[in-house]
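>>> Structure here, sequence nowhere to be found:
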C-alpha cells in the first residue's frame, strides 16, 4: 500500500472514531507527535490517545490535500468548525512509523468547550 492510500484509510478510520483499528495502522514502536502535545510512543499508547480524544470531542477530518513523496505522506485537513492543520506521516513497510501534526490547540479546545490548561 502506498503512503497516500494508507493515509486515506487513516482518515476513514479517524472519521469513524475507530481507535483500535486506527492504531493497527502504526508500527509497534511508532511515534505520534502532535506538536501541541507531548509525543506519544508505541502502538498501545497511540490507541489510548485516540480513544481518549474520541471520547472528549466529536472530531472529523476533511481532506484538503494528500501528497506523497517517497515513504512520506502529507495531509492538509480542515474540520467542520474551520480549524485547519497539516500532518506528516512516515510510512515504512505499509505502517506508520512516525507522525507529526500541526494545528491550533487553543482554537480546538475553545471550539469543543474543553478546559484550557493554565500553564
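All right, it came through fine. These numbers were taken from a predicted model, which means no experiment stands behind them. Numbering: from 1, shown residues only.
>>> Going by C-alpha atoms from here, please, whenever you check contacts or count neighbours.
Will do.
>>> Show me what the helix or strand encompassing residue 33 is packed against.
Residue 33 belongs to strand 26-34 when elements are defined using DSSP states H and E. With contacts taken as 3 or more CA pairs under 8 Å, 6 or more residues apart in numbering; DSSP states H and E, strand 26-34 sits against strand 40-41, helix 43-56, strand 95-103.
>>> Nearest approach to residue 25 belongs to which of these?
strand 95-103 (5.3 Å; CA to CA).
>>> Use this one as the comparison:
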C-alpha cells in the first residue's frame, strides 16, 4: 500500500478504536512521537499507548486532508469537539516506521474533562 492508503486505513481503525488493527500498520521497531507526549518505540509500546488513550477518552479523527510525498503521508485532521492537529507518517514497505503528531494537549484534556498535570 502507498503511504496515503496506509494512513486512510489507519484512520478507519482509529475511529473504531481497534487497537489490534491500528498496531498492525506499524513496523516492529516503529517510533510514535506525539509531541505533547513522550515518544514510544516498538509495536508493544505503541499498543500500550493506544490502549491507555482509548480507555481515557473517546477519540475521533475527521480527515481534512491527506497528502503524500515519497514515503511520507501527512494527515490534517479535526475532531468533533473542534480540536485540530496534523500527523506525519513515514511508511516503508507498507508499514509505519515513524509517526509524529502535533496537537494541543491542554485543549484535549479540558475537552474530555481529564486532569491537567501540575508541574
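Cool, got the structure. No experiment lies behind these values; they were computed from the predicted model shown.
>>> and the helices and strands packed on strand 26-34 of structure 1, which is most packed in?
strand 95-103 (a mean of 19; mean count of other CA atoms under 10 Å).
>>> could you give the angle of that one to helix 43-56?
Angle of strand 95-103 of structure 1 versus helix 43-56, following axes from the mean of the first three to the mean of the last three CA atoms, to 10 degrees, is 40 degrees.
>>> Mean deviation, strand 95-103 of structure 1 versus structure 2?
Superposing on structure 2 and averaging over aligned pairs (mean CA distance after the TM-score superposition for structure 1), strand 95-103 of structure 1 comes out at 0.1 Å.
>>> Check which helices and strands that strand sits against.
Using 3+ CA pairs under 8 Å, 6+ apart, strand 95-103 of structure 1 sits against strand 26-34, strand 84-92.
>>> quick one on the thing from earlier: please work out which residues of structure 2 line up with the strand holding residue 33 of structure 1.
When structure 2 is aligned by TM-score structural alignment, the counterpart of strand 26-34 of structure 1 is residues 26-34.
>>> Following superposition onto structure 1, what is the mean distance for that stretch?
Mean deviation for stretch 26-34 of structure 2: 0.3 Å (mean CA distance after the TM-score superposition for structure 1).
>>> And for stretch 3-13 of structure 2?
Looks like 0.3 Å for stretch 3-13 of structure 2 (mean CA distance after the TM-score superposition for structure 1).
>>> in that stretch, what counts as buried?
3-4, 6-7, 10-13 (16 or more other CA atoms under 10 Å).
>>> closest to residue 118 of structure 1 out of the helices and strands packed on strand 95-103 of structure 1?
strand 26-34 (19.2 Å).
>>> Residues in contact with that closest one: which ones?
39-44, 46, 95-102 (CA atoms under 8 Å, 6 or more residues apart in numbering).
>>> how many neighbours does residue 23 of structure 2 have?
24 (other CA atoms under 10 Å).
>>> What distance do you get for the closest residue to residue 33 of structure 1 other than its chain neighbours to residue 12 of structure 1?
Of all residues not flanking residue 33 of structure 1 in the chain, residue 39 sits nearest, at 4.2 Å (CA to CA, 6 or more residues apart in numbering). Separation of residue 39 of structure 1 from residue 12 of structure 1 (CA to CA, to the nearest Å) stands at 23 Å.
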